[in-house]
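Engineer: Give me a 3D structure for the following:
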Amino acid sequence: MLMNHSKVMQFFSVVGEVTGRKKLQKMIYILQSCGVPFEEKYQFHFYGPYSEELSLRIEELCNLGFIEEEKEDKSNYIQYHYQITEHGVDFLEHFQSDMPDFSEQANLLLAESSRFLELVATMLFFKDLPREVVEKKVHHVKPKQNYSPVEMAKAWELIDTLVQ
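Structural biologist: Got it, this is the predicted structure:
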């Protein structure tokens, strides 16, 4: 149990702060899809791949004081910010983990918008299909997003970079 919690905490020790629950979900999913050994199970949901396990794990880590969740009240929604606490850093120093170095991949993802990461994660959800079929699926399951051919090409480029 604590091993999976420590992997999530290690993610935060690498990225610093993540703004947005959707972005957090997509970053972990994309890293997992590219071989980083996160254990959360995902299913397809409104905004693409979603893990109830990850949501619960984050809540538990916040309750333990290892991760800090800050709520920012925007005009019509609440924006969440997450980062590891000093207590979390102390815990990680005493916990052995066999996580590979994924800092380069994580930083590439951190620089992207949650909308774009939703596209990338959705494409990876259908990764066993041919690329042209994946693009049709994305347009079918996400018609309101209206992703452009340029965004699709950029997403494929990022996926290719991440899996190398």
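Engineer: Please make it C-alpha for all contacts and neighbour counts, starting now.
Structural biologist: Will do.
Engineer: Can you pull up the most central residue in the chain?
Structural biologist: In the chain, the C-alpha nearest the mean C-alpha coordinate belongs to M27, at 1.9 Å (Cα atoms, centre = their mean).
Engineer: can you pull the buried residues of the host helix or strand of that one?
Structural biologist: In the assignment (DSSP states H and E), M27 maps to helix 21-33. Of all the residues in helix 21-33, those buried under the rule 16 or more other Cα atoms under 10 Å are 21-31, 33.
Engineer: what's it packed up against?
Structural biologist: strand 48-50, helix 103-110, helix 114-125 (3 or more Cα pairs under 8 Å, 6 or more residues apart in numbering; DSSP states H and E).
Engineer: Same list, these, but as TSV with distance to Q164 and mean neighbour count please.
Structural biologist: Formatted as TSV, the helices and strands packed on helix 21-33 follow (distance: least, Cα to Cα, whole Å; neighbours: other Cα atoms under 10 Å):
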stretch	distance to Q164	mean neighbour count
strand 48-50	22	22
helix 103-110	10	16
helix 114-125	15	22
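Engineer: so can I have CSV of these showing distance to E40?
Structural biologist: As requested, these are exported to CSV (distance: least, Cα to Cα, whole Å):
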stretch, distance to E40
strand 48-50, 9
helix 103-110, 17
helix 114-125, 14
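Engineer: can you tell which of those is closest to Y42?
Structural biologist: strand 48-50 (5.1 Å; Cα to Cα).
Engineer: Now do the helix or strand encompassing F44: everything it contacts.
Structural biologist: Per DSSP H and E: F44 is located in strand 43-45. For strand 43-45, the external contacting residues (Cα atoms under 8 Å, 6 or more residues apart in numbering) are 49-51, 125.
Engineer: Another sequence for comparison is provided below:
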Amino acid sequence: MLDNIYILRDIINIAGGHIVGRKKLQKIIYIIQQLCNPFNNPYEYRWNYYGVFSEELASEIHTGKVFGIFGENYIDEYGYRTYVIEVIDSSNLSDIEKNKQLKSIVEFLVSKEPRVLEVISSIMYFQSRGLDKLEIEKKLNELKGHLSSFFECAFTAQEELQILMGEV
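Structural biologist: Below you'll find the predicted structure:
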């Protein structure tokens, strides 16, 4: 369990030492896991209103807070409370931060707006369930219609991620 917590810590370090938003963190980790899975025990995700969600990931962040690896504060943003997960203990960093491909992916994802990440992770979730692009677009319209203005950007970002992975 602690191995994954340290990997999470290193990913958050790559992201600048903090990530604004629990949902954003969930989406970033899901996308990373789908692309290159640096975790010893992959997180299990289920579908929820905000897209993919892992109870295990939420639990490990909490455990990391108990062990003093992570801190969590909140900020008021857009009229609601957003949590900032930050690294407190950066000792004994792993080699994961030397992985240039992972570093590029993390930096790319952190630069994206949470709603775009929500759509990207939804696309990847539906792909992992065997849906083709037309079926995915239908599902997105059905479940994420309120984010339709982000669909094109998300599909483009997913193509850019495939380029970063060397899959194109």
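Engineer: Fetch the TM-score of the aligned pair.
Structural biologist: Laid over one another, the chains give 0.86 as their TM-score (TM-score structural alignment, normalised by the length of the first structure), with 159 aligned residues with a Cα RMSD of 2.1 Å.
Engineer: In the second structure, what range does the strand holding F44 of the first structure match?
Structural biologist: Per the alignment by TM-score structural alignment, strand 43-45 of the first structure matches residues 46-48 in the second structure.
Engineer: buried residues in that stretch?
Structural biologist: Of the residues in stretch 46-48 of the second structure, none is buried (16+ other Cα under 10 Å).
Engineer: what's the mean deviation for it versus the first structure?
Structural biologist: Compared with the first structure after the fit, stretch 46-48 of the second structure shows a mean deviation of 0.7 Å (mean Cα distance after the TM-score superposition for the first structure).
Engineer: What strand or helix carries the residue in the second structure sticking out farthest from the centre?
Structural biologist: Residue farthest from the centre of the second structure, counting by Cα atoms, centre = their mean, is L134 at 24.1 Å. Using DSSP H and E, L134 of the second structure maps to helix 133-144.
Engineer: elements contacting that helix?
Structural biologist: Short answer (3+ Cα pairs under 8 Å, 6+ apart): helix 133-144 of the second structure packs on helix 114-128.
Engineer: Tell me how far the helix it packs on lies from the chain's centre.
Structural biologist: Relative to the centre of its chain, helix 114-128 of the second structure is centred 10 Å away, using Cα atoms, centre = their mean, to the nearest Å.
Engineer: Just the residues contacting it, thanks.
Structural biologist: With contacts defined as Cα under 8 Å, 6+ apart, helix 114-128 of the second structure is touched by 23-24, 27-28, 30-31, 34, 50-52, 109, 136, 140, 144, 147, 150-151, 153-155, 157-158.
Engineer: got it, and stretch 13-26 of the first structure?
Structural biologist: Taking Cα under 8 Å, 6+ apart as the rule, stretch 13-26 of the first structure contacts 12, 47, 49-51, 54, 79-84, 89, 103, 106-107, 110, 113-114, 117-118, 121.
Engineer: mean deviation of the helix or strand harbouring D3 of the second structure from the first structure?
Structural biologist: Element membership for D3 of the second structure (DSSP H and E) is helix 2-14. Taking mean Cα distance after the TM-score superposition for the first structure, the mean distance separating helix 2-14 of the second structure from the aligned residues in the first structure is 1.4 Å.
Engineer: What are the buried residues along that helix?
Structural biologist: 4-14.
Engineer: repeat for stretch 141-160 of the second structure
Structural biologist: Neighbour-count burial for stretch 141-160 of the second structure, counted by 16+ other Cα under 10 Å, picks out 144, 150-151, 153-155, 157-158, 160.
Engineer: Return the residue of the first structure aligned against H62 of the second structure.
Structural biologist: Under the alignment by TM-score structural alignment, H62 of the second structure pairs with E59 in the first structure.
Engineer: How many residues are close by that match?
Structural biologist: Number of residues near E59 of the first structure (other Cα atoms under 10 Å) recorded here: 15.
Engineer: Can you name the next helix or strand after the helix or strand harbouring it?
Structural biologist: According to DSSP H and E, E59 of the first structure maps onto helix 52-64. Following helix 52-64 of the first structure in sequence order, the next helix or strand is strand 67-73 (DSSP H and E).
Engineer: which secondary structure elements does that following strand contact?
Structural biologist: Strand 67-73 of the first structure sits against helix 52-64, strand 78-84, with contacts defined as 3+ Cα pairs under 8 Å, 6+ apart.
Engineer: How far does the first one sit from its chain's centre?
Structural biologist: A distance of 14 Å separates the C-alpha centroid of helix 52-64 of the first structure from that of its chain, computed with Cα atoms, centre = their mean.
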